[in-house]
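Engineer: The sequence isn't on hand, but the structure is:
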């Protein structure tokens, strides 16, 4: 056997693509899966499978055919009950089937954090109809945030400040839900100073943390991130303590993207993803071992460094503004002329606000790095033919 393990990767977007690179560098064989052909990770993997991961029979058939050592989810829309069945049959689901079931849906992880672990969260309620949205908004108060319990990259998320906008927010969320669950979370708008992602790695040697990542969002989706984010020692300690509690409760090995709001010294749990996080793209330039390297090492049972450090760095996304399957990129040389780096994701189709690449830069401090990354991203143009 020429490889150390076979990995079945469920989801083949840009995060999956970078994970494939990291896993293959360590000698793993990767089968990349997605609902469309030629997805970014498929272009680099050892094999590919095209099917809807909400099709439980197809998911089981693919797992049985490849008999992977590890099943690694990278997207939210997966028939998670089938993952639980596969785990019961002896397959190794990363980090665990229970973790995927709880975190693929915002209601599962929020209830775990707030009700079972007692972590600090915003006020929230769930709704499955417009009437329930109206009732939930009365409970949490305005402004509030409405988002599907299952979605990715901020799709379907909106902030409501006026009661007259609640119906439009419900419609927008319902139209952008992933999977087949028509349910939203209505939560208190947190007037935070800033928000962070704390990349937390659970591995054979314990739990390790990356320096916090700051990020800015638009339309509920990440636009830029930077590392290390400025935080007090007390705030970092509080975030790490909460992250450790929740990942230990979820179990298994792998990297988790744990999101927090920070208001002064108060740290408020927001969400968790049991896999590399989009804001963690900055680690492609900021850390010696990227979030994808750390995820691969943890999964494969390989050691992690005792101290994970970060250079002052930033990432800024490159967005499409229309739908097309015939396009190219211009301005790459100009974008890289002053030292920035680029990752073009290799997606076969553009659409409005779709991430097509990312610019990466380091600097003497995060402000300089952010300016450099944003300048580089602005110089890349998508040429539609």
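Structural biologist: Noted; the coordinates are in hand. Because the structure is predicted, anything quoted here is derived from the model rather than measured. Residues are numbered from 1 along each chain as shown.
Engineer: Going by C-alpha atoms from here, please, whenever you check contacts or count neighbours.
Structural biologist: Noted.
Engineer: Other residues contacting whichever strand or helix holds residue 249?
Structural biologist: In the assignment (DSSP states H and E), residue 249 maps to helix 233-250. Applying CA atoms under 8 Å, 6 or more residues apart in numbering, the contact partners of helix 233-250 are 95-96, 98-99, 113, 117, 119, 198, 200, 202, 207, 209, 212, 256, 258, 260, 262, 265-267, 269.
Engineer: another structure for you, compare them:
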């Protein structure tokens, strides 16, 4: 059995920790949040930031580890590659992971290699960002260059919204860099997928639909549904472009989280390709929908295990994850769940309680809990996921002033 470091121990990062314990591995959790629940599942935990590459490397040497996992975290992925490369552990090239995890580098890579890419620039000063946004003369997205979980991301519809959006993005950027990019008008849903790569080959990819809550900001994913609405032709196009991306970047093994859109003209745009598993319970729902356990494969790949058994598997049934959240700041009074939703709950994990302060949903940091749902058919799934506020909502009262 192996000795494994897991970078991050948040609620969304506990599935591979649980799997590793059950498989008999020695589990070591690392992050600088001692209250994270994953630490309680580990054999040992250490208070080191997941973005402190040299600090994690020193710890890894001291503990004589056999593998390192960055699950559902773009900021931690370069650290896992850095440590893996330095210690000769199973890992992807550090430069490859840096290119995928950093939004500025990824946009440059897409442009240099002939992929469609939105017009974007990266800034360290709000005034220059304002000038670029005005030059675009159309809606744009403002986001941190090096964050994850949709933290600090805003859609800007006019110049007056740019200063506030820039400040939010800057607050979530470790490097102080902010990306401003044109908004691509998509056809249908934004598409998400968790994929798995073996020896540079795209061996598995399960496409899904992203759902948002327009009453919050309409950007942050509030749910993911399976199967996707993509046509067979669009799926083939997406997988062909993904394989070319793998070839060009040199990504060799492990999980990828892909976000893309198609335009009305049929053009494909990659928005993000994260060198790690997706958040929002994507691997867990994928396991229900296809029977393929990407959590297991991720852990075993980190130990150099043979993952060649993984293969394309179609979705069976209609499944979704839902991120429970509030639509306003305040104090949580109760979580109202309709009978329609209760009948479809497969798993539920609510960690907010009445009386807790909550914030309007703007990123993964504002999550109140999660659910996995199963539906009867595609029509029912899309209708409920697109209108979840009619079926489930957090009742919030204003916070009392001090």
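Structural biologist: It's in. Since we're looking at a predicted model, the values are computed, not measured.
Engineer: one step back: buried residues in the helix or strand following the helix holding residue 249 of the first structure, which are they?
Structural biologist: Next helix or strand after helix 233-250 of the first structure toward the C-terminus (DSSP H and E): strand 254-263. Judged by neighbour count using 16 or more other CA atoms under 10 Å, the buried positions of strand 254-263 of the first structure are 254, 255, 256, 257, 258, 259, 260, 261, 262.
Engineer: Would you state the helices of the second structure in chain order?
Structural biologist: 14-22, 38-41, 53-63, 77-87, 94-101, 103-112, 126-136, 162-171, 232-249, 282-290, 294-302, 339-342, 378-386 (DSSP state H).
Engineer: okay if I get those as a markdown table plus mean neighbour count and distance to residue 69 of the second structure?
Structural biologist: Output for the helices of the second structure, formatted as a markdown table (neighbours: other CA atoms under 10 Å; distance: least, CA to CA, whole Å):
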| stretch | mean neighbour count | distance to residue 69 of the second structure |
| --- | --- | --- |
| helix 14-22 | 18 | 9 |
| helix 38-41 | 20 | 13 |
| helix 53-63 | 16 | 12 |
| helix 77-87 | 23 | 6 |
| helix 94-101 | 21 | 13 |
| helix 103-112 | 18 | 21 |
| helix 126-136 | 16 | 35 |
| helix 162-171 | 20 | 26 |
| helix 232-249 | 15 | 20 |
| helix 282-290 | 22 | 15 |
| helix 294-302 | 21 | 6 |
| helix 339-342 | 12 | 34 |
| helix 378-386 | 16 | 31 |
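Engineer: what angle do the top strand by length along the second structure and helix 282-290 make?
Structural biologist: Counting by DSSP state E, the longest strand found in the second structure is strand 201-212. Per axes from the mean of the first three to the mean of the last three CA atoms, to 10 degrees, the angle that strand 201-212 of the second structure makes with helix 282-290 is 100 degrees.
Engineer: now whichever residue in the second structure pairs up with residue 71 of the first structure, nearest residue through space, not along the chain?
Structural biologist: Matched by TM-score structural alignment, residue 71 of the first structure corresponds to residue 68 in the second structure. Setting aside the residues directly before and after it, residue 68 of the second structure is nearest to residue 5 in space (CA to CA, 6 or more residues apart in numbering), at 4.7 Å.
Engineer: cool, and residue 53 of the first structure?
Structural biologist: residue 78 (4.9 Å).
Engineer: what sits against the one you found?
Structural biologist: Contacts of residue 78 of the first structure (CA under 8 Å, 6+ apart): 53, 54, 104, 179.
Engineer: Repeat that for residue 4 of the second structure.
Structural biologist: Taking CA under 8 Å, 6+ apart, one finds 25, 26, 27, 28, 65, 66, 67, 68, 69 in contact with residue 4 of the second structure.
Engineer: Give the full set of residues in contact with the third one.
Structural biologist: What that stands for is residue 27 of the second structure. Residue 27 of the second structure touches 3, 4, 5, 6, 17, 20, 21, 42, 43, 44, counting by CA under 8 Å, 6+ apart.
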